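**Student:** pasted the sequence and its predicted model underneath.
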Amino acid sequence: MKKIVLTGGGTAGHVTPNIALLPELKKSGYDIHYIGSYDGIERKLIEEFDIPYYGISSGKLRRYFDPKNFSDPFKVIKGFREASSLLKKLNPDIIFSKGGFVTVPVVLAAKRRGIPYIIHESDITPGLANKIGIPFASRICANFPETLNNLPANKAVLTGSPIRKELFSGNKIRGLEFCGFTANKPVILVIGGSLGSVFVNDSIRGILPTLLENFQVIHLCGKDKLDENLQKTPGYVQFEYIKKELSDLLDCADLVISRAGANAICEILALRKPNILIPLSAGSSRGDQILNAESFQRQGFSYVLHEENLTNITLLEAINTVYKEKETYINTMNHSKLLNSIDTIVDLINEVIEESKTKI
């Protein structure tokens, strides 16, 4: 039996593509193991899939000054030792790395032990964690055509992002009933990301009375970001995080407002949902969400509202515009060339394993 180690963590976007691969990997007969951080979001997301999970030390590599910059390198070194020990014990045929800082010790340990690994880069430009692993990767999977320009030509493959199949099994009626909504009023689904966004949350709540005149609102606001004053507001429901019911909530949504994480927007595209993207500002990130959002805007898939332009007036204008033109957005998305990412990536995994056998 072939053995694979999946790794990735820090945010849900670094985990859900790995989850999307699980059914096909199991179908292909893989013995699957997962390496993540001790107590990151990846542990919680993976635990329900009955896969051996191993936690290692993880330190963040920052591009800006922070006192933790002095201590985190030691966490990375500790993580490298732990990953090396795990890989020696597990002896996998291959590693698939989705990114996030927990993957750095894993891919470095894989290089040291001569284990081939594949990296998946979701954003247009590679993040720092993936940049460290790219030089010795067997393949690098890209989400956007633009990304290929930033990767070694002999390793880069345009695969798109693996989409969880369960997202396509949503039921609108179940979603409406779960929220206590009526079928006679359109629904807006607000997704602030797995950690939640105070900026997006405040913006939505700032226009809520006006919004509820014409829409019902489902608000995924992030852990510890519920507004108790708005509980039991007719037409408005808020959740810290949704797992099992997400497909139903997506199915009943007429419009989605989201951050512009690559995996999230690829799922929105796959489901053909008219959407407004509010990317993280350049001051709060390395600018990857801005590039992701602008790519989708150029292709006609999304309406982009940058944080510096976000006001009550501009957000309401965006919502009214996108809802009015929703059929145009849906039609454009219907003509997008979505890739069969899961099959493509699993084929790559099999291909790299065969290549490594011929080198022995």
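**Tutor:** Yes, it's here.
**Student:** C-alpha only now, for contacts and for neighbours.
**Tutor:** OK.
**Student:** contact partners for residue 338?
**Tutor:** Residues in contact with residue 338 (C-alpha atoms under 8 Å, 6 or more residues apart in numbering) are 160, 270.
**Student:** apply 6 Å and report the result again.
**Tutor:** If you count contacts by C-alpha atoms under 6 Å, 6 or more residues apart in numbering, residue 338 has none.
**Student:** secondary structure element for it?
**Tutor:** Per DSSP states H and E, residue 338 falls between elements, in no helix or strand.
**Student:** can you tell me the SS state at residue 226?
**Tutor:** coil (DSSP: H, G, I helix; E, B strand; the rest coil).
**Student:** what about it, neighbour count?
**Tutor:** If you count neighbours by other C-alpha atoms under 10 Å, residue 226 ends up with 18.
**Student:** try residue 157
**Tutor:** Residue 157, neighbours per other C-alpha under 10 Å, totals 21.
**Student:** ok so it is a helix residue?
**Tutor:** No - per three-state DSSP, residue 157 lies outside any helix segment and is strand.
**Student:** just the helices in the stretch 151-300 of the chain please.
**Tutor:** For the stretch 151-300 of the chain, helices defined by DSSP state H, counting those that start in this stretch occupy the ranges 172-179, 198-206, 208-211, 246-252, 262-270, 288-298.
**Student:** nearest to residue 124, out of those?
**Tutor:** helix 288-298 (6.3 Å; C-alpha to C-alpha).
**Student:** the closest one to helix 262-270, inter-axis angle?
**Tutor:** Angle, helix 288-298 to helix 262-270, by axes from the mean of the first three to the mean of the last three C-alpha atoms, to 10 degrees: 20 degrees.
**Student:** second structure for comparison follows:
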Amino acid sequence: MKKLKIIMTGGGSAGHVTPNLALIPKLKKIGYDIQYIGTQNGIERKIIENENIKYHVISSGKLRRYFDIKNFSDPFKVIKGIFEAASIIRKEKPNIVFSKGGFVSVPVVIGAYLNKVPVITHESDMTPGLANKLAVPFCTKICVTFPESIKFIKKDKAVLTGTPIRTQLFSGSKLKGRKICGFEDNKPILMVIGGSLGSKIINDIIRTNLDQLLAKYNIIHICGKGNLENKFSNKKAYKQFDYVREELADLMAASDIFISRAGANVIFELLALKKPNLLIPLSGKSSRGDQILNAGSFEKSGYSLVVQEEKLTSELLIKKLEYLYEHKDKFIMKMNSSVLNNGVDSIIELIKKCTK
């Protein structure tokens, strides 16, 4: 019997790649040959090639909502990418394409459609991003993470699946996490996550209040590439990382409370791991406001505390963290009652159902 083949795509940020990683082990287990289409220098290339998956390169322009001179040239890159993706798909003959979004996904989804290959797209945020909005007409099904998302998509295409979460995150060791950091006492651990690229606002406010925070917590700070500060290297209760891969499960297992941006992938990981958290969503001034909506949904459900970026002060940060730690059991109880489960099985079943 001929082996089933799936081509996956998604890129531009780690958030458009890591959910694909969550699906890959199970897809391999049930017999799919997996390949990937991405850009030459996108973050997705290194991540996927580390998984020993065949990687195809296409051209793609970035999709922007703001004025940029590249807006005049990038549509031609997208058109070129459509022809390149269509050619790859015609040659490789996949049974299905799975897209996680990001600007690289648009040419791939259209290329699959032109080859009459079914496409499943996953939207992490409450409202579809620009890439997924453009891709929807060419998709067979759109997986959504939030129940509220269904109203933004044609009902015959939308499927509530939740977001896929990597199984290795559930196998972290608290003891190993503390050992990695070399913490010398049993103070609670605060983990700070600013997204795959880091957050200057979050980095700055943590470091401004570092001495006061270290009086109560050991701190794990994932600050983003190029954002390590050597002047804090002598503080044994403060462990900085620019990016974490293999050790992430252990560090998350060791941590008691979190400060995080409100990207859908990370907040659903915190929900799955039952980790009390304070969310600081990316401002609407520098985004389409998706993180604000994500955070609002989690706050309404009782899973998170939220501080808007524009209102963030040192005093408010300390106050919210104190409340979060004192009432952590209340947040854990709410998260335990959530019906939003790991989306891996639901998405895999949909892939099997739609496979040509």
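**Tutor:** Sure, I can see it. Note that the structure is predicted; figures quoted are calculated from it, not measured.
**Student:** rewinding a little: in JSON lines: the helices of the stretch 151-300 of the first structure, plus mean neighbour count.
**Tutor:** Below are those laid out as JSON lines (neighbours: other C-alpha atoms under 10 Å):
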{"stretch": "helix 172-179", "mean neighbour count": "16"}
{"stretch": "helix 198-206", "mean neighbour count": "16"}
{"stretch": "helix 208-211", "mean neighbour count": "16"}
{"stretch": "helix 246-252", "mean neighbour count": "22"}
{"stretch": "helix 262-270", "mean neighbour count": "21"}
{"stretch": "helix 288-298", "mean neighbour count": "20"}
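**Student:** output the ones you listed as a markdown table; include the columns distance to residue 326 of the first structure.
**Tutor:** Listed next are the helices of the stretch 151-300 of the first structure as a markdown table, based on distance: least, C-alpha to C-alpha, whole Å:
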| stretch | distance to residue 326 of the first structure |
| --- | --- |
| helix 172-179 | 18 |
| helix 198-206 | 20 |
| helix 208-211 | 17 |
| helix 246-252 | 14 |
| helix 262-270 | 13 |
| helix 288-298 | 14 |
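**Student:** counterpart of residue 6 of the second structure in the first structure?
**Tutor:** Under the alignment defined by TM-score structural alignment, residue 6 of the second structure is paired with residue 4 of the first structure.
**Student:** report the longest strand in the first structure, please.
**Tutor:** Criterion DSSP state E: the longest strand present in the first structure is strand 31-37.
**Student:** average distance between that one and the second structure?
**Tutor:** Superposed on the second structure, strand 31-37 of the first structure shows a mean distance of 0.7 Å to its aligned residues (mean C-alpha distance after the TM-score superposition for the first structure).
**Student:** of all the helices of the stretch 151-300 of the first structure, which lies closest to residue 356 of the first structure?
**Tutor:** helix 262-270 (29.4 Å).
**Student:** which stretch of the second structure lines up against that closest one?
**Tutor:** Counting by TM-score structural alignment, helix 262-270 of the first structure corresponds to residues 264-272.
**Student:** could you count how many residues lie near residue 136 of the second structure?
**Tutor:** 22.
**Student:** with the one 10 residues further on instead?
**Tutor:** Counted with other C-alpha under 10 Å, the burial measure for residue 146 of the second structure works out to 20 neighbours.
**Student:** show me what it lines up with in the first structure.
**Tutor:** By TM-score structural alignment, residue 146 of the second structure lines up with residue 144.
**Student:** what residues are up against its match?
**Tutor:** Residue 144 of the first structure neighbours (C-alpha under 6 Å, 6+ apart): residue 124.
**Student:** same question, residue 259 of the second structure
**Tutor:** 192, 277, 278, 279.
**Student:** return the closest of the residues you listed with respect to residue 258 of the second structure.
**Tutor:** Distances from residue 258 of the second structure to these, taken by C-alpha to C-alpha, are shortest for residue 277, at 4.5 Å.
**Student:** skipping its backbone neighbours, what lies nearest that closest one in space?
**Tutor:** residue 258 (4.5 Å; C-alpha to C-alpha, 6 or more residues apart in numbering).
**Student:** can you report how many residues lie near that neighbour?
**Tutor:** 25.
**Student:** ok, now which ones touch it?
**Tutor:** 190, 191, 192, 277.
**Student:** which element is the counterpart of residue 27 of the second structure in the first structure on?
**Tutor:** Correspondence of residue 27 of the second structure to the first structure, assessed by TM-score structural alignment: residue 25. Assigned by DSSP H and E, residue 25 of the first structure belongs to helix 16-27.
**Student:** neighbours of the residue lying closest to residue 24 of the second structure once chain neighbours are set aside, how many?
**Tutor:** The shortest distance from residue 24 of the second structure to any residue other than its chain neighbours is 7.7 Å, reached at residue 34 (C-alpha to C-alpha, 6+ apart). A count of nearby residues for residue 34 of the second structure, using other C-alpha under 10 Å, gives 19.
**Student:** so how far is residue 192 of the second structure from the nearest residue to residue 275 of the second structure once chain neighbours are set aside?
**Tutor:** Nearest non-adjacent residue to residue 275 of the second structure, counting by C-alpha to C-alpha, 6+ apart: residue 257, 6.1 Å away. Remark: distance between residue 257 of the second structure and residue 192 of the second structure (C-alpha to C-alpha, to the nearest Å) = 9 Å.
**Student:** what of residue 32 of the second structure?
**Tutor:** 37 Å.
**Student:** what's the answer for residue 103 of the second structure, then?
**Tutor:** Distance from residue 103 of the second structure to residue 192 of the second structure, by C-alpha to C-alpha: 28 Å.
**Student:** with residue 259 of the second structure instead?
**Tutor:** Relative to residue 192 of the second structure, residue 259 of the second structure is positioned 5 Å away (C-alpha to C-alpha).
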